[in-house]
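J.: here is a sequence together with a model predicted from it:
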Amino acid sequence: MDERTWERVREVVAGIPAGHVLGYGDVARHAGIRSARLVGRILAEDGADLPWHRVLRSDGTVAEHLRRRQLAELHAEGVAVGNGRVDMRRHRWEPGAERASTDGSSGCAAGSGTRG
């Protein structure tokens, strides 16, 4: 894996605003890579300074070994969690959506309409 791939994943995760989440597959797509597992590996090895808690499984569940901490961080940001699961339809971040709501442009990044 090249350094640029690593940085693209870090940039996507760093850009997730408080109160929003992405799935590992969402991060992979926005970073232009195929592997959701690679996103998990990058976050495990080099994600301590990132909002890693905003990255979830596609079904809205959190990492079991970090469950308490991750759920507490999400709750503090106003993310609703029910039965250990985040409502991905409600809290999934779409890059560019904030700009679209303020300037009238579509604000959709290429491929941002896909969900994982």
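T.: Received it, and whenever you're ready, just let me know what you need.
J.: can we go C-alpha only for contacts and neighbour counts from here?
T.: Fine.
J.: and residue 46, how close does it get to residue 9?
T.: Distance, residue 46 to residue 9, by C-alpha to C-alpha, to the nearest Å: 10 Å.
J.: quick check: residue 79 is in a helix.
T.: No. With DSSP: H, G, I helix; E, B strand; the rest coil as the criterion, residue 79 is located in coil rather than a helix.
J.: that one: neighbouring residues, count only.
T.: As a burial measure, residue 79 scores 21 neighbours (other C-alpha atoms under 10 Å).
J.: residues near the closest residue to it other than its chain neighbours, how many?
T.: Closest residue to residue 79 apart from its sequence neighbours, by C-alpha to C-alpha, 6 or more residues apart in numbering: residue 19 at 5.3 Å. When neighbours are counted by other C-alpha under 10 Å, residue 19 registers 17.
J.: any idea which element the residue nearest the centre of the chain lies in?
T.: A centroid search over the chain (C-alpha atoms, centre = their mean) returns residue 22, at 2.7 Å, as the residue closest to the centre. Element membership for residue 22, per DSSP states H and E: strand 22-23.
J.: take this one as well and set it beside the first:
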Amino acid sequence: MPSEFSIKIYEIVKQIPQGCVASYGQVAALAGNPRGARGVGFALHRNPEPGVIPCHRVVFADGGVAPGFAFGGPDAQRRLLEAEGVVFLPDGKVDMQRCRWL
């Protein structure tokens, strides 16, 4: 059974629109725990509804994709984001200025 914090995380991540990303810290703050970025990562790694909860839209604050992306690895996360129109910089990170949600 997911914790109350995890449930909040899932509800927030469901709101991230296609073509946008949020950072783990941003999601944590919106869920009421601004220091809970690591908890966001744990919750998304256990995503109970892949495809419904778009966890691929959550990246590191610097735009980096998760090396341990639970649903196919970092290449899969990047492919999913690119398919939605998320822009990557030459260094392989998401262009957070263009694609950050909120």
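T.: Nice, thanks for sending it over. All of these numbers come straight from a predicted model, not from anything done at the bench.
J.: for stretch 3-18 of structure 1, buried residues please.
T.: Using 16 or more other C-alpha atoms under 10 Å as the test for burial, stretch 3-18 of structure 1 gives 5, 6, 8, 9, 10, 12, 13, 16, 18.
J.: tell me the contacts of the residue nearest to residue 79 of structure 1?
T.: Taking C-alpha atoms under 8 Å, 6 or more residues apart in numbering, we find residue 19 of structure 1 in contact with 74, 77, 78, 79, 91.
J.: would you map the helices across structure 2?
T.: 4-15, 24-30, 37-45, 73-83, 96-99 (DSSP state H).
J.: now the longest one on structure 1. Mean distance?
T.: It stands for helix 4-15 of structure 2. On superposition with structure 1, the mean distance recorded for helix 4-15 of structure 2 (mean C-alpha distance after the TM-score superposition for structure 1) is 0.9 Å.
J.: and the third one, by the same measure?
T.: Comparison of helix 37-45 of structure 2 with structure 1 after fitting gives an average deviation of 0.2 Å (mean C-alpha distance after the TM-score superposition for structure 1).
J.: name the residues that touch that helix?
T.: 6, 9, 10, 24, 25, 26, 27, 28, 55, 69, 70.
J.: 6 Å instead?
T.: Helix 37-45 of structure 2 is touched from outside by 6, 24, 25, 28, 70, with contacts defined as C-alpha atoms under 6 Å, 6 or more residues apart in numbering.
J.: can I get those in a markdown table including distance to residue 76 of structure 2?
T.: Rendered in a markdown table, the data for the contacts of helix 37-45 of structure 2 read as follows (distance: C-alpha to C-alpha, whole Å):
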| residue | distance to residue 76 of structure 2 |
| --- | --- |
| 6 | 23 |
| 24 | 18 |
| 25 | 22 |
| 28 | 23 |
| 70 | 10 |
